[in-house]
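[1] Starting from these lines, generate the structure:
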Amino acid sequence: MEPDGPAAPADTSDTEPGSTHVAKAERTLETRERILAAACEVIAEVGFEKIRMRMVAEHAGVSTALLHYHFENRERLFAEAMTHSFGQTGTELERDADTVPASVVLARILHNMLPTDPELRQDWRLWQELWVRALRDETAQQLAVDLYDQLHTWLAQAIRRGIESGEFHDCDVDATSTLLLALSDGFGIRLMLGDPRIDLPAAQAAIWRAVAGTLGVPETFPAI
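    Here you go, the predicted structure:
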């Protein structure tokens, strides 16, 4: 494992005379965001076991010392990169969620839980790295459980909204959310592997059919 580098002051731009606290905070946040985005890309490309802090620093266009200032070691960087990636997906899922049918919101969540585009395929590579680490590392295991809890919450909120509006039948929300999570994981892995027996439309259709009767909605996957 690459040894931790020495602590370093933040970007010199953060300490320019006359800079306001707000400007400093914005620059610090921008630097962290750039580092986290770079970490997601590098981890997805080479895997956590091969990653070195220097690789991320070079990809982000910052010094290794600055990277260590923000993230003390690979483990902290990996955990925050996962959370960052997850947060980006969560922001997208909130798009006009209050103005579209609950079935569309739920379909969007399911769409984003599958490797449906290059960015989501990158997210899936990160998930797969986390799964492997979680088998042997208690901290990674807890992170995975916490992230699954957030996914479960997103699904449950969409289902409850549909029930409250009368769009969905009343049902066991937790059981339905758990089923959707399990199906998304299973089909997602096969899509990542390029399994010729399954493609994205078939995966989405199968997942939706599994709960359509429970929710009382048509079996066709909604247009999102």
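[2] switch to C-alpha atoms for all contacts and neighbour counts from now on
    OK.
[3] In space, what's closest to L155 - neighbours in sequence excluded?
    S177 (5.7 Å; C-alpha to C-alpha, 6 or more residues apart in numbering).
[4] How about residues contacting whatever helix or strand the one you found lives in?
    In this assignment (DSSP states H and E), S177 forms part of helix 173-192. Contact partners of helix 173-192, identified using C-alpha atoms under 8 Å, 6 or more residues apart in numbering, comprise 110, 113-115, 121, 124, 151-152, 155-156, 159-160, 198-200, 203, 207, 211.
[5] one more to put side by side:
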Amino acid sequence: MSQATAETSRTRILAATCEVIGAQGIASFAVKDVARAAGVTTQLLYYHFPNREALVAAALEYANERAPSVNLLQGEPDGTGYDALRAALLAEFDDAPAVRSLNLLWNEVAASSAQQSELHPALERVTTGWDQKIAVGVLRGMVDGSLRTDLEPHLVARTLTCAVEGLSQRWLAGMMTTEQARAALDLLLSSLRGQDDGRALGRMAP
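    Here you go, the predicted model:
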């Protein structure tokens, strides 16, 4: 098997894992269903991933790498750090099937990690990486003045990712619409704004 072919089949398997876990839940999903959805044999799946835990951990990494809040953080060349951070985080709430699938996988793994301790290291690693990337986005906004300069980037990043996770649970459960989830997150983001067009917005007294 060539490296390119192996990488393609691996990617198909991970995408299928997100879809199947999103539909069946992490506790009841079957490896054979993932193989069927990916269009590969179970033998090939086990060639890439020796067990269910390895498959779920890799799927979580896959979902994180494709998360809008990670991939859109760079923003537009002429945009501000606040603009990029806002666009990236709000994009986590989208009715596109691919976005919902990634959210479903993340929530399933997070909810199951308390009972399945073998999932905790992967979840902790990916969550820490997510927090760090958001912290860089916050720092960028502080440097260009679009976010308040009295913020602590890592604390703000954790607050924002926790907010996304909490809102995501209600959104996926149908308790909030996409617009409501975005509006709630936007309210939090607006409290962090700094200089914008020469005006100080949302600055808190020391």
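[6] After superposition, what is the TM-score?
    The pair, once superposed, lands on a TM-score of 0.83 when counted by TM-score structural alignment, normalised by the length of the second structure; 195 aligned residues with a C-alpha RMSD of 2.2 Å.
[7] from the chain's centre, how far out does the helix holding S177 of the first structure sit?
    How far helix 173-192 of the first structure lies from its chain's middle: 15 Å, per C-alpha atoms, centre = their mean, to the nearest Å.
[8] Onto which residues of the second structure does that helix map?
    Counting by TM-score structural alignment, helix 173-192 of the first structure lines up with residues 153-172 of the second structure.
[9] mind listing the helices for the first structure?
    Using DSSP state H, the helices of the first structure run over 21-46, 53-60, 64-70, 74-93, 102-112, 118-134, 138-165, 173-192, 200-215.
[10] So what does L151 of the first structure match up with in the second structure?
    By TM-score structural alignment, L151 of the first structure lines up with W130 in the second structure.
[11] hang on, the earlier thing: may I see the helices of the first structure organised as TSV, with distance to D14 of the first structure and mean neighbour count added?
    Listed next are those as TSV, based on distance: least, C-alpha to C-alpha, whole Å; neighbours: other C-alpha atoms under 10 Å:
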stretch	distance to D14 of the first structure	mean neighbour count
helix 21-46	5	17
helix 53-60	17	19
helix 64-70	12	21
helix 74-93	21	17
helix 102-112	36	21
helix 118-134	31	18
helix 138-165	31	17
helix 173-192	41	18
helix 200-215	46	17
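[12] Now do the contacts for the residue nearest the centre of the first structure.
    In the first structure, the residue lying closest to the centroid (C-alpha atoms, centre = their mean) is F86, at 2.5 Å. Each residue near F86 of the first structure by C-alpha under 8 Å, 6+ apart is listed here: D123, L147.
[13] Distance of the alignment partner in the second structure of it relative to D83 of the second structure?
    Matched to the second structure by TM-score structural alignment, F86 of the first structure sits across from N64. Per C-alpha to C-alpha, to the nearest Å, N64 of the second structure is found 21 Å from D83 of the second structure.
[14] Ok, A96 of the second structure next?
    Applying C-alpha to C-alpha, the value for A96 of the second structure to D83 of the second structure is 22 Å.
[15] just to revisit the earlier point, any idea how far G174 of the second structure is from the match of L151 of the first structure?
    Noted for W130 of the second structure: a distance of 25 Å to G174 of the second structure, by C-alpha to C-alpha.
[16] Without its sequence neighbours, what residue ends up closest to A134 of the first structure?
    Spatial nearest neighbour of A134 of the first structure, chain neighbours left out: Q141 (4.0 Å); criterion: C-alpha to C-alpha, 6+ apart.
[17] I'd assumed V132 was in contact with that neighbour.
    No. Counting by C-alpha atoms under 8 Å, Q141 of the first structure stays clear of V132, with 9.4 Å between them.
[18] so what's T41 of the second structure up against?
    Counting by C-alpha under 8 Å, 6+ apart, T41 of the second structure touches A35.
[19] Now do the same for it: its match in the first structure.
    By TM-score structural alignment, T41 of the second structure lines up with S63.
[20] Map L215 of the first structure onto the second structure.
    The alignment partner of L215 of the first structure in the second structure, by TM-score structural alignment, is R193.
[21] Look up how far G79 of the second structure lies from its match.
    Distance of R193 of the second structure to G79 of the second structure, computed by C-alpha to C-alpha: 14 Å.
[22] what does R199 of the second structure give?
    Counting by C-alpha to C-alpha, the gap from R199 of the second structure to G79 of the second structure is 17 Å.
[23] go on, A98 of the second structure?
    Using C-alpha to C-alpha, A98 of the second structure is found at 26 Å from G79 of the second structure.
[24] next one: A87 of the second structure
    11 Å.
[25] Contacts only, for the residue in the first structure that S9 of the second structure lines up against.
    Mapped onto the first structure by TM-score structural alignment, S9 of the second structure lines up with T31. Contact analysis of T31 of the first structure by C-alpha under 8 Å, 6+ apart lists nothing.
[26] and T31 of the first structure, how far is that from M82 of the first structure?
    Distance, T31 of the first structure to M82 of the first structure, using C-alpha to C-alpha: 17 Å.
[27] And for S103 of the first structure?
    S103 of the first structure sits 28 Å away from M82 of the first structure when distances are taken as C-alpha to C-alpha.
[28] what does G61 of the first structure give?
    20 Å.
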